[in-house]
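> What would the 3D arrangement of this be:
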Amino acid sequence: MNLFSLLDQVTVLPNFVVGSKEELINALVDALEEKMESGEQLEEVHKAVFEREEIMSTGVGKGLAIPHAKTKAVTENLAAFALLKEPLDFDSIDNEPVRLVFLLVGPESNNSQHIKLLSRISRLMNSGSFREKILGCTSTEEILDAFQEEEEKYFVS
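Sure thing, here's the model as predicted:
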């Protein structure tokens, strides 16, 4: 599974403006609403992501955050991505604000795939040239194209 296949026109938020970490996470989870069968399911995803964030910030450094969770509420991996217009404090491990935020939600029953996807996000976003490319994007289409091109270079699904 590649990351590009998890993203679409609804789940990519370019030039996104938010006032807080909580508002950002809520917006990313809400972007998954079309993929949910019920409001209860969406609420469970919100709860799972915030519970995970309470354990330790998912601001991993280099301007990137990867909020994530596993939950019984979903049966497949879901993702959303935001490119923030302005840097936002995310309690990152390097104490730097974030502009790139990749949300990953997966089923509790598939731990190994969840870990592989988190690893793929980290490896992809660890590329300085890729981060710069994403930061230069101004539309959903540009972001989706950038993810697709980068994954085709490095990963074979």
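
> rest of the way, CA atoms for contacts and neighbours
Fine.

> which stretches of this structure form strands?
For the chain, strands defined by DSSP state E occupy the ranges 12-16, 59-61, 64-65, 68-71, 78-88, 98-107.

> Using TSV, lay out those strands together with mean neighbour count.
As requested, the strands of the chain are arranged in TSV below (neighbours: other CA atoms under 10 Å):
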stretch	mean neighbour count
strand 12-16	19
strand 59-61	20
strand 64-65	24
strand 68-71	22
strand 78-88	21
strand 98-107	23
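
> want to put them side by side, so please do this one too:
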Amino acid sequence: MEIKDVLDTKLMILDIKSQSKKEVVKELIKPLVKEGIVKNQDSFFETIMHRETLSTTGIGMGIAIPHGKSDMVTRPSIVFGKSKEGVDYEALDGEPSYIFFLIAVPEGSDNEHLKVLSQLSRKLMHEETRTKLMQATSEEEVIRVFD
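Got it, this is the predicted structure:
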């Protein structure tokens, strides 16, 4: 599974309005519910927030990659979100997060999401990638960053 295999223009929020970690997670889950990928918003939210108690997924450099495995998820998906203001996501470097990738995978699936997580992390280490994502004005531009 590649990043571009699970990126979908219907699962992108180019202007996140939320101001807190919990609000961002809720906002990122909404497109998954709308598209029928997540069956229960509250249950999946709890899954993500439980994962956050283990260690923050705010990896630094302005990036957060919340993720969760749940029987509420029907197929592996990634929601891309971007905040112009930045959000205190309790990132490892103490800086605000601007770029979000919420990874949702079904409970019974193998660890394919870890491969995607690894690919994302490697790609996002490059300042050029982060800059292109911040400058993207359309969903198609976001997808092109990963081509």
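
> for the strands of structure 1, which one sits closest to E51 of structure 1?
Evaluated with CA to CA, the strands of structure 1 place strand 68-71 nearest to E51 of structure 1, the distance being 8.3 Å.

> Now that closest one on structure 2. Mean distance?
Using mean CA distance after the TM-score superposition for structure 1, strand 68-71 of structure 1 ends up 0.8 Å from its aligned counterpart in structure 2, as a mean over the superposed pairs.

> Run the chain-centre distance for that strand.
12 Å (CA atoms, centre = their mean, to the nearest Å).

> circling back to that earlier point, take the strands of structure 1 and write them to a markdown table, including distance to D145 of structure 1.
A markdown table is the format used below for those (distance: least, CA to CA, whole Å):
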| stretch | distance to D145 of structure 1 |
| --- | --- |
| strand 12-16 | 12 |
| strand 59-61 | 24 |
| strand 64-65 | 19 |
| strand 68-71 | 23 |
| strand 78-88 | 13 |
| strand 98-107 | 16 |
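
> closest one to G39 of structure 1 among those?
G39 of structure 1 sits nearest to strand 68-71 of all the strands of structure 1, at 14.8 Å, using CA to CA.

> Which strands and helices lie in contact with the closest one?
In this structure, strand 68-71 of structure 1 packs against helix 39-55, strand 98-107, with contacts taken as 3 or more CA pairs under 8 Å, 6 or more residues apart in numbering; DSSP states H and E.

> nearest to S5 of structure 1, of those?
Nearest to S5 of structure 1 among these is strand 98-107; the distance by CA to CA comes to 12.5 Å.

> Which elements pack onto that closest one?
strand 64-65, strand 68-71, strand 78-88, helix 111-125.

> right, and V73 of structure 2 touches P106 too?
Yes: under the contact definition of CA atoms under 8 Å, V73 of structure 2 touches P106, with a separation of 4.7 Å.

> got the helices and strands packed on strand 68-71 of structure 1 as a markdown table, with distance to I66 of structure 1 columns?
Formatted as a markdown table, those follow (distance: least, CA to CA, whole Å):
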| stretch | distance to I66 of structure 1 |
| --- | --- |
| helix 39-55 | 10 |
| strand 98-107 | 5 |
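
> To H68 of structure 1, which of the ones you listed lies closest?
Set against H68 of structure 1 and scored by CA to CA, those come closest in strand 98-107, at 4.7 Å.

> after superposition, how close is that closest one to structure 2?
By mean CA distance after the TM-score superposition for structure 1, the fitted strand 98-107 of structure 1 averages 0.7 Å away from its aligned residues in structure 2.

> Show me what that strand is in contact with.
28-29, 45, 49, 59, 61-90, 92, 114, 118, 121, 135 (CA atoms under 8 Å, 6 or more residues apart in numbering).

> ok, E86 of structure 1 - contacts?
Taking CA under 8 Å, 6+ apart as the contact definition, E86 of structure 1 lies against V17, R99.

> next one: V6 of structure 2
Under the criterion of CA under 8 Å, 6+ apart, the contact partners of V6 of structure 2 comprise P76, S77, I78.

> if we go to structure 1, which of those are intact?
Comparing the contacts of V6 of structure 2 with structure 1 on both residues aligned by TM-score structural alignment, their matches' CA atoms under 8 Å, the contacts found in both are P76, S77, I78.
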